[in-house]
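**Student:** Have a look; sequence and predicted model below, questions after that.
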Amino acid sequence: MKEKNKILNYAQDLGALIALILLVIGISCVSPEFRTWNNFLSLLRQSSINGLIAFGMTCVILTDAIDLSVGSVLALSTALCAGMIVNGVPVGLAMLLALVIGVLLGCVSGVLVTKGRLQPFIATLITMTVYRGLTMIFTNGKPISNLGDSFTLKVVGKGNFYHIPIPVILLLLIFIGFYILLQKTTFGRAIYATGSNAKCAKLAGINIHKTKIIAYAISGFMAALSGLILLSRLGSAQPTLGDGYELDAIAAVALGGTSMSGGRGKIYGTLVGVLIIAVLNNGLNILGVSSYYQDVIKGLVILVAVLSDRKR
């Protein structure tokens, strides 16, 4: 009986990876265009934005919280960065300040959840709305362009290293960093403990509030970093940038097997979830499936993932 349970646990843990492999094989059989090297590189480049945001979201969800503000954090930090560049601030400094802004904006959500004792959904819904409004005010509802031809800015989103896109390399390096953070450090154990049982974690000497605020700060940092990649790729800061990105990030975390009630999940599962969404989007586009049907299909896939989590 124990052996059977172990096999079932392994099957559940590897379910997302198996689903990804079957999905890739299935679409490859139907569409030869999908299995080309250039398409895979394009798929990975496109998935890097959602991947970076989803890594930060994983930290928040593991603490039994959620962050709806990541898309707005992305938009506001990117707009401020573009504004600084246009007004003569050196590109490198402007990008660094944008990352700091992302951290601060994430901390605001964390403080509202911990010190303000607001539900994470409500707190981040508030910050999502406020940050989006501030973005519209700062940009006056118009794109900020004419950012110059700085090599530093261009390489972040458009550069390649030995034919591999820089965003893909960043995604892999940051994935390794998150794996070490969550699996090999005291802070990582504090995140899992906070999400599993906050009261017991507090009795064990873990600062619950500090852990959650840092998790939100990490989420804000990753959103701002994703914004810089988009800024580089687009060459301008759009006021609607990042709209809806929080939903894709949450979907990737759920597909990767992280429990939405916190305390259980792996960062490699989130990476697999990101790839599942990217493969679905890319494959359905190649097959010419209407965007309306794509939303339905993605919704059903997420439903299956959440029901599987509930069963576990």
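**Tutor:** Received the coordinates, thanks.
**Student:** For the rest of this, base every contact and every neighbour count on C-alpha atoms.
**Tutor:** Fine.
**Student:** what's around L172, how many residues?
**Tutor:** For L172, the neighbour count with other CA atoms under 10 Å is 16.
**Student:** what about it, which helix or strand?
**Tutor:** helix 166-184 (DSSP states H and E).
**Student:** now what about that helix, what contacts it?
**Tutor:** Residues from elsewhere that reach helix 166-184 (CA atoms under 8 Å, 6 or more residues apart in numbering): 44-45, 48, 51-52, 55, 155-160, 187-189, 191, 229, 267-268, 271.
**Student:** do stretch 39-50 as well
**Tutor:** By CA under 8 Å, 6+ apart, stretch 39-50 touches 33-34, 164-165, 167-168, 171, 226, 229-230, 245, 248-249, 274-275, 278-279, 282.
**Student:** Report the distance from it to the chain centre.
**Tutor:** Its chain's C-alpha centre lies 13 Å from the corresponding centre of stretch 39-50 when counted by CA atoms, centre = their mean, to the nearest Å.
**Student:** that older thread, flag every buried residue along the helix holding L172.
**Tutor:** Residues of helix 166-184 classed as buried by neighbour count (16 or more other CA atoms under 10 Å): I166, P167, V168, I169, L171, L172, I174, F175, F178, Y179, L181, L182.
**Student:** cool, and stretch 27-47?
**Tutor:** Quick answer for stretch 27-47 (16+ other CA under 10 Å): I27, E33, F34, R35, L43, L44, R45, Q46, S47.
**Student:** Could you export these as JSON lines, including secondary structure?
**Tutor:** Below are these laid out as JSON lines (DSSP: H, G, I helix; E, B strand; the rest coil):
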{"residue": "I27", "secondary structure": "helix"}
{"residue": "E33", "secondary structure": "coil"}
{"residue": "F34", "secondary structure": "coil"}
{"residue": "R35", "secondary structure": "coil"}
{"residue": "L43", "secondary structure": "helix"}
{"residue": "L44", "secondary structure": "helix"}
{"residue": "R45", "secondary structure": "helix"}
{"residue": "Q46", "secondary structure": "helix"}
{"residue": "S47", "secondary structure": "helix"}
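**Student:** let's bring in a second model and compare:
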Amino acid sequence: MMRSRQGAPLSLGGTSFSFISGSTGPLIGLLLLCAFLSFSTESFFSLRNFVNILDQITVLGILAVGMTFVILIGGIDLSVGSVLALAGMVMGYLAKEAGWPMGSAILFGLIVAGMAGLVSGLLIAFFRVPAFIATLAMMSAARGLANMVTDGHQIISFPIWFNLMAVIRYGGVITITVGIMLAIFLICWAYLKFTSGGRSLYAIGGNAEVARLAGIKVKLHTVGVYVFAAVLSGVAGVLLGARLDSVQPQAGVSYELDAIAAVVIGGTSLSGGTGSLVGTIIGVLIIGVLRNGLNLLGVSPFMQQVVIGFVIALAVAIEALKKR
């Protein structure tokens, strides 16, 4: 909340500026964006288009959940896009080349993703490597391993039931892949809001040393968060494979930037300790709606990058203003 020098909330006409706190500001931005696009395009405000947006944000949404946990403890993870590709390639190789059952291949792909997160977490928590450097190194290593699995070639055509996860719409709206994203959102939101483990993450992000003195196992929680974010990256890789009916080692390039952007736009502080998954959901929707709307308006992909970059800068500026 903005305050005067005396600490009182600033207001205009008796109305406090507290609406920019929490997730209210991003929500208002999302609603205004939807209203603008509804009047600017003929096809935006339709059930079919909203369903398409849900399909398009599934992978980003799952990555953003893991990134929210990481940023809440004051960290950063630049490896999520590469880990996504690695998990997908491991799954594809085992299912198509090694003849594993699809379920076992998926499980092992997630295990490999979790191991990548474990390495990053151990480097950060126990060897005191800065999170930026540790995850940058993992980003390079995981991308290289993803290419090594099949010497840089993509793998196509999985069992029909796997692809149908992203095709069949229950109730005419929700696919299994979208349902998995929504379930992950709900479970993780409940964990952060109602459990002591969730409160511990906020405490670590606020002040790790104070959290340690309060009895919180900071190192253990830190490793756990990076493992969790990596496993979610693996889940995103599996769902991307289901949607495309293929996996390739170049999948997920720059996805980490989109995930960070969604979290920041949703109001989570890059310094850690404040934020919510509700805000992250809104941030993911803002990016999804913005890209969808720009496509409908015929804006070039290059200009879309400029617009999204401006939105990210605006979100960070608003966060700085709120702190001031």
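**Tutor:** Nice, thanks for sending it over. Keep in mind that what you see is a predicted model, and the values were worked out from it rather than measured.
**Student:** re the thing from before, kindly give a single PyMOL line that selects the buried subset of the contacts of stretch 39-50 of structure 1.
**Tutor:** Remark: buried members of the contacts of stretch 39-50 of structure 1, expressed as a PyMOL selection using 16+ other CA under 10 Å:
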select buried, resi 33+34+165+167+168+171+226+229+230+245+248+249+274+275+278+279+282
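**Student:** Trace M102 of structure 2 over to structure 1, please.
**Tutor:** M102 of structure 2 maps onto V91 in structure 1, with residues paired by TM-score structural alignment.
**Student:** Quick check: I184 of structure 2 vs S104 of structure 2, distance?
**Tutor:** For I184 of structure 2, the distance to S104 of structure 2 equals 21 Å [CA to CA, to the nearest Å].
**Student:** Actually, I155 of structure 2.
**Tutor:** Shown here: I155 of structure 2 relative to S104 of structure 2, a distance of 17 Å by CA to CA.
**Student:** In terms of packing, which of the two has more residues around it?
**Tutor:** Here I155 of structure 2 and S104 are compared on neighbour count by other CA under 10 Å; more neighbours surround I155, at 21 against 13.
**Student:** my read: the more buried one touches M91, true?
**Tutor:** No - between I155 of structure 2 and M91 there is no contact under CA atoms under 8 Å: 9.8 Å.
**Student:** Quick check: the aligned residue for F39 of structure 2 in structure 1?
**Tutor:** The equivalent of F39 of structure 2 in structure 1 is C29 (alignment by TM-score structural alignment).
**Student:** So which elements touch the helix or strand where its match lies?
**Tutor:** Here C29 of structure 1 sits within helix 15-30, counting by DSSP H and E. Helix 15-30 of structure 1 sits against helix 267-286, with contacts defined as 3 or more CA pairs under 8 Å, 6 or more residues apart in numbering; DSSP states H and E.
**Student:** what about the match of M102 of structure 2, neighbour count?
**Tutor:** Look at V91 of structure 1: counted by other CA under 10 Å, it has 20 neighbours.
**Student:** Strands of the stretch 51-200 of structure 2, residue ranges please.
**Tutor:** Assigned by DSSP state E, counting those that start in this stretch, the stretch 51-200 of structure 2 shows strands spanning 155-156.
**Student:** where do the helices sit along it?
**Tutor:** Under the criterion DSSP state H, counting those that start in this stretch, the stretch 51-200 of structure 2 contains helices at 80-92, 102-125, 131-149, 160-164, 176-194, 196-206.
**Student:** By how much does the first one deviate from structure 1 on average?
**Tutor:** To tie it back to what came earlier, the one meant is helix 80-92 of structure 2. By mean CA distance after the TM-score superposition for structure 1, the fitted helix 80-92 of structure 2 averages 0.4 Å away from its aligned residues in structure 1.
**Student:** Which residues outside the helix holding C29 of structure 1 are in contact with it?
**Tutor:** Here helix 15-30 of structure 1 makes contact (CA under 8 Å, 6+ apart) with 34-35, 255-257, 269, 272-273, 275-276, 279-280, 283.
**Student:** Repeat the analysis, applying 7 Å as the threshold.
**Tutor:** Outside helix 15-30 of structure 1, the residues that touch it by CA atoms under 7 Å, 6 or more residues apart in numbering are F34, R35, L255, G256, V272, G273, I276, G283.
**Student:** So for it, what gets flagged as buried?
**Tutor:** G15, A16, L17, L20, L23, V24, I27.
**Student:** between the helices of the stretch 51-200 of structure 2, which one is nearest to V316 of structure 2?
**Tutor:** V316 of structure 2 sits nearest to helix 196-206 of all the helices of the stretch 51-200 of structure 2, at 17.7 Å, using CA to CA.
**Student:** which residues in structure 1 does the closest one align to?
**Tutor:** With TM-score structural alignment as the criterion, helix 196-206 of structure 2 aligns to 186-196.
**Student:** Provide the aligned range in structure 2 for stretch 209-216 of structure 1.
**Tutor:** The aligned range for stretch 209-216 of structure 1 in structure 2 is 219-226, by TM-score structural alignment.
**Student:** In that stretch, which residues are buried?
**Tutor:** K219, H221, T222, V223, G224, V225, Y226.
**Student:** Contacts only, for the fourth one.
**Tutor:** Spelled out, that is V223 of structure 2. L118, G121, L122, A125.
**Student:** again, only using 6 Å
**Tutor:** By CA atoms under 6 Å, 6 or more residues apart in numbering, V223 of structure 2 lies in contact with G121.
**Student:** From F39 of structure 2, how far off is it?
**Tutor:** 47 Å.
**Student:** swap in the third one?
**Tutor:** For T222 of structure 2, the distance to F39 of structure 2 (CA to CA) stands at 46 Å.
**Student:** now swap in the last one and tell me
**Tutor:** Y226 of structure 2 is 42 Å from F39 of structure 2, where distance means CA to CA.
**Student:** likewise the first one?
**Tutor:** Per CA to CA, K219 of structure 2 is found 50 Å from F39 of structure 2.
**Student:** again with the fifth one
**Tutor:** Noted for G224 of structure 2: a distance of 45 Å to F39 of structure 2, by CA to CA.
**Student:** Touching, A262 of structure 2 and I286? I think so.
**Tutor:** No - between A262 of structure 2 and I286 there is no contact under CA atoms under 6 Å: 7.8 Å.
**Student:** Which one of those two is surrounded by more residues?
**Tutor:** The neighbour comparison of A262 of structure 2 against I286 (other CA under 10 Å) goes to A262, with 31 against 25.
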